[in-house]
Each structure stands twice: as C-alpha cells, then as structure tokens.
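Student: show me the folded form of this:
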Amino acid sequence: EVAALVIDNGSGMCKAGFAGDDAPRAVFPSIVGRPRHHGIMIGMGQKD
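Tutor: This is a model prediction of the structure:
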C-alpha cells in the first residue's frame, strides 16, 4: 500500500502528514530567516 504525502505550506505554519490521517504528523513555523538588524538593542534590560 502506498500513502500520499500531503504538505500544506501555509503563511504562518507548515503542516505535513499522510492522506487519510486525522491530523498532520508534523507542524512547524513556515517563517525562516534571520533578523534584518543585528545588535540594535544590545544592553536593553540590563541594570547598572
């Protein structure tokens, strides 16, 4: 028996699983990247 793999690449979450299952087997954020500006808020939250 061969099961079809279903991938839903949504705008916020990516879901993957097999056709016929009740729920996806894997759910993870579809946002991948890094911050545009590095080091702007260095030292915030630290007390003297």
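
Student: please make it C-alpha for all contacts and neighbour counts, starting now.
Tutor: Noted.

Student: can you tell me what sits against the helix or strand containing Phe28?
Tutor: In this structure, Phe28 sits in strand 26-29 according to DSSP states H and E. Contacts of strand 26-29 with the rest of the structure, by CA atoms under 8 Å, 6 or more residues apart in numbering, involve 12-17.

Student: let's see this one next to it:
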Amino acid sequence: ALVADSLADYLERHPEMRGTGEISMFLTTGDPQRVTDQATRFLRRKTEFHAA
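Tutor: Next up is the predicted model:
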C-alpha cells in the first residue's frame, strides 16, 4: 500500500504525468527487442519497448 499511496500522492502533485490512458510508452535500459518479446509472451499481447 505504501507504493500505491506514494504514487497517488505524486500524481496529485504532478497531474501532467497522469496521461490520458490512450497510449503507453515502455522504456528499458536493456535490449528493447528482448524485453518486447518477453513482455509480449508474459502479457499475451503486443507490448513494445524502446531504448531509454
């Protein structure tokens, strides 16, 4: 609950970070293709990662 409460507090102070929920961008410091492949298998839907 601590992380959720902290995130809620942060988003209250930074409403510009909330986004619309229509588009998500995922970043990784690892290999974007490898992370994309693993996330897609895990989530069972295309989830594309980009280099951070």
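
Student: can you give me the TM-score here?
Tutor: The TM-score (TM-score structural alignment, normalised by the length of structure 1) is 0.21; 21 aligned residues with a CA RMSD of 3.7 Å.

Student: in CSV: the contacts of strand 26-29 of structure 1, plus neighbour count, distance to Phe28 of structure 1 and secondary structure.
Tutor: Formatted as CSV, these follow (neighbours: other CA atoms under 10 Å; distance: CA to CA, whole Å; DSSP: H, G, I helix; E, B strand; the rest coil):
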residue, neighbour count, distance to Phe28 of structure 1, secondary structure
Gly12, 9, 9, coil
Met13, 12, 6, strand
Cys14, 16, 5, strand
Lys15, 17, 7, strand
Ala16, 16, 9, strand
Gly17, 18, 12, strand
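
Student: just flag the most distant two among those.
Tutor: Gly12 and Gly17 (16.9 Å; CA to CA).

Student: Three-state assignment for His50 of structure 2, please.
Tutor: strand (DSSP: H, G, I helix; E, B strand; the rest coil).

Student: run a quick neighbour tally on it.
Tutor: Other residues near His50 of structure 2 number 15, with proximity taken as other CA atoms under 10 Å.

Student: surely it meets Arg34?
Tutor: No: using CA atoms under 8 Å, His50 of structure 2 makes no contact with Arg34, being 10.5 Å away.

Student: remind me what the host helix or strand of Ala39 of structure 2 packs against, helices and strands.
Tutor: Ala39 of structure 2 belongs to helix 32-43 when assigned by DSSP H and E. Under the contact definition 3 or more CA pairs under 8 Å, 6 or more residues apart in numbering; DSSP states H and E, helix 32-43 of structure 2 sits against strand 49-51.
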